[in-house]
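1. Give the three-dimensional model of this entry:
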Amino acid sequence: MHTVIRGHCSICEKDTTFEMRRPSAWRSLTCMECASASRNRALWLAISRACPGWREKAVHEGSPGYDIVSRRLAAECKNYTASQYDTGRELGSIVTETRLPCGKYSVQDFEKQTFDDEVFDLVVTQDVFEHIFNPASAIAEIARTLKPGGLTIMSVPVIRAFQPSRRRARITGGRVEHILEPIYHGNPVSGDGSLVTIDWGLDIAAQLSAASGMYFVMQTFENMDLGIRDEVNQILVGRKSPLPDIS
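-> Alright, predicted model coming up:
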């Protein structure tokens, strides 16, 4: 069945038609004006609400692609930094010969970043944490690079809503060990794709909080007027802030 819905897109800010399409992994409503997926619009809504002054902030986006969220952040943020895990290049080096909308990017391993401490107000990732071998190290690195009170906002497919998270692959002896049948998603800098390392469950917020010391909340957005309907519409928001003293 072909689903067509009229509504307003929160990213391109136009009245539009949303159509249900099935990409490689899950169904999602696509905006016919800007081609954004439902998860893109949910993430944009979360950024707009949690960090309304994002244009003036120091923003790091990990693994940006060609979608309108990455395009708008790169074009409108006054202090925007993009990073990609680009094998074969030196960590911390800057790549300028790219067709990505970000224009240039810093080569980074999310688990051991070369950025200084407390340099970003906001760190954004789209569908990245299901591809990281050591998410505890990655989120601790994000916390390290965030300024006090800073935010990280991420889309992550939570596909095990009624079961705990499970690992699909790990590094053993310097090599990838596949625990489950390999699954790959698209990669903006590699035609080989990105290996899915973890199938996340609802425990993801607790996992990220425990590893980083940040507050994490998981939000599920559903709004048909805004074309936000997806099988995996979860957005995680983490804030680098100490617990209040209530003694």
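2. C-alpha from now on. contacts and neighbour counts both.
-> OK.
3. Report the secondary structure state of residue 205.
-> Following DSSP: H, G, I helix; E, B strand; the rest coil, we place residue 205 in the helix state.
4. Sequence B follows; please return its structure for comparison with A:
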Amino acid sequence: MEDYQGYCPICETGVTYRVEGSWYRDQLFCPSCPNGSIPRERALALILNELCPNWRDKRIHESSPAGRGISVKMVQQCAGYVGTQFFAGIEQGSINNGWRNENLEEQTFPDGAFDIVVSLDVMEHVYSPDKVFREIHRTLASGGIYLCTFPVRKSQVDGWERRFELLPDGNRHDIKEPEIHGNPASSEGSIVTIDWGYDLHQTIAAWAAFDVSVYRFSDQTHGILGEYTEVVACRKRPLAGDNPAIIHPALTTRDAALIERDSPNRLETVEHYASTLEEEIKALKRELRAAKENITGLIEVNNQLLANLTKARA
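-> Here you go, the predicted structure:
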């Protein structure tokens, strides 16, 4: 297996990705990243940079950060970064082993506390994903985004399926064969609770008022190869009169100013924006007509010159 040349979106430099096995999801490393990085971390970093290039100035909550790659970069470069882990039996909101203790299903953060929420392979380990998405929606500011990765089963259409059920006596009834993943906060690992499927975007949007996008990759340049490369982006829809926490970078400065201005009615902003575009289209059409007339005149002059040249030669 050969190594790959590319550009890492985490360390933002040209690199040679190191292949350490056929399971690229966990074995395609960037040796230049802080403690290395793997494909799903680079995929999330790529989308983070695209959707919010000024993320360093934002308030970010990361659940269950890993000690490498984009997690380390956010800790180092974002002053508003908060990392949390979940420790059962410990007071919520308290600090334990250097981490704030938070249950994603019942967070202690106030409403609108963050502009961005991030999690890498966490959502397949929560028992009530509907509660988690609603809590993340609550803690995001208007227009804020939640970026997450988790395995999406190719053979599954339904948005989500349980792998086991918790019984009233506290025991577990397995519906599928138990599967354990690594856990940065526990040597015992974390059991997989949920299988996610193709319709996950519709499921999430039904749980909370998010606009949901799913990104999939086969991207050798950025080292995003192998299985389960999806990044799910959930944007909290702004309400009328809100100033979005995140402005999509594809918008021009004028567009952003229109959206961010202190308007008492979001419809007023949209109508003004549409009116501005309509006037610009009319101006472009006028310029196009003038250009066509100039071209027609040039053609006539050229034809006259050719006629004169023909007569001169005769």
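5. what TM-score do we get after superposing?
-> Scored against TM-score structural alignment, normalised by the length of the first structure, the superposed chains reach a TM-score of 0.89; 238 aligned residues with a Cα RMSD of 2.1 Å.
6. now the strands for the stretch 151-300 of the second structure?
-> 160-162, 164-166, 172-174, 180-183, 186-191, 194-196, 210-215, 231-236 (DSSP state E, counting those that start in this stretch).
7. Find me the equivalent region of the last one in the first structure.
-> For strand 231-236 of the second structure, the aligned range in the first structure is residues 235-240, judged by TM-score structural alignment.
8. what sits up against the matching stretch?
-> The contact list for stretch 235-240 of the first structure, computed with Cα atoms under 8 Å, 6 or more residues apart in numbering, reads 42-43, 46, 143, 146-156, 205, 209, 213-221.
9. again with stretch 164-183 of the first structure
-> 133, 195-204.
10. For the residues you listed, which single residue is the most surrounded?
-> residue 197 (27 neighbours; other Cα atoms under 10 Å).
11. the helices in the first structure, which residues?
-> Secondary structure of the first structure by DSSP state H: the helices cover 38-50, 68-76, 135-145, 204-212.
12. which parts of stretch 31-45 of the second structure are buried?
-> Buried residues in stretch 31-45 of the second structure, counted by 16 or more other Cα atoms under 10 Å: 31-34, 36-45.
13. which outside residues touch that stretch?
-> For stretch 31-45 of the second structure, using Cα under 8 Å, 6+ apart, the contacting residues are 8-11, 15-18, 24-30, 67-70, 72-73, 120, 147-149, 217, 222-226, 228-231.
14. Next: stretch 108-125 of the first structure.
-> 54, 57-64, 83-86, 91-92, 132, 134-135, 137-139, 141-142, 144-155.
15. Show me which of those residues are buried.
-> So, by 16+ other Cα under 10 Å, the buried ones in the contacts of stretch 108-125 of the first structure are 54, 57-64, 83-86, 91, 132, 135, 137-139, 141-142, 144-148, 150-155.
16. Tell me the spacing between the nearest residue to residue 7 of the second structure once chain neighbours are set aside and residue 49 of the second structure.
-> The shortest distance from residue 7 of the second structure to any non-neighbouring residue, by Cα to Cα, 6 or more residues apart in numbering, is to residue 14 (4.4 Å). Here the criterion is Cα to Cα, to the nearest Å. By it, residue 14 of the second structure lies 17 Å from residue 49 of the second structure.
17. re earlier: restricted to strands, list the buried ones among the contacts of stretch 108-125 of the first structure.
-> If you go by DSSP state E, these have 58-62, 83-84, 146-148, 150-155 in strands.
18. Pick out the most distant pair among those residues.
-> 84 and 148 (24.4 Å; Cα to Cα).
19. which bit of the first structure covers stretch 115-124 of the second structure?
-> So stretch 115-124 of the second structure sits over residues 121-130 in the first structure, by TM-score structural alignment.
20. ok now the matching stretch, how far from the chain's centre?
-> On the basis of Cα atoms, centre = their mean, to the nearest Å, stretch 121-130 of the first structure sits 3 Å off its chain's mean C-alpha point.
21. try stretch 128-146 of the first structure
-> Taking mean C-alpha positions (Cα atoms, centre = their mean), stretch 128-146 of the first structure and its chain are 11 Å apart.
22. That stretch spans what distance, first to last residue?
-> One end of stretch 128-146 of the first structure to the other measures 18 Å (Cα to Cα).
23. List of residues touching that stretch?
-> Here stretch 128-146 of the first structure has contacts from 62-63, 110-113, 115-123, 152, 155-157, 169-171, 194-200, 207-208, 211-214, 240, using Cα under 8 Å, 6+ apart.
24. Of those residues, which qualify as buried by neighbour count?
-> 62-63, 110-111, 113, 119-123, 152, 155-157, 169-170, 194-200, 208, 211-214, 240.
25. excluding its backbone neighbours, what's nearest residue 229 of the second structure?
-> residue 40 is the one closest to residue 229 of the second structure (Cα to Cα, 6+ apart), at 5.5 Å.
26. aligned partner of that neighbour in the first structure?
-> Per TM-score structural alignment, residue 40 of the second structure is aligned with residue 39.
27. Throw the buried residues of stretch 31-45 of the second structure into TSV and include distance to residue 290 of the second structure, thanks.
-> Formatted as TSV, the buried residues of stretch 31-45 of the second structure follow (distance: Cα to Cα, whole Å):
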residue	distance to residue 290 of the second structure
31	57
32	55
33	55
34	57
36	58
37	56
38	55
39	52
40	52
41	52
42	49
43	47
44	48
45	47
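28. quick one: which of those is nearest residue 2 of the second structure?
-> Distances from residue 2 of the second structure to the buried residues of stretch 31-45 of the second structure, taken by Cα to Cα, are shortest for residue 31, at 14.9 Å.
29. All good on my end, thank you.
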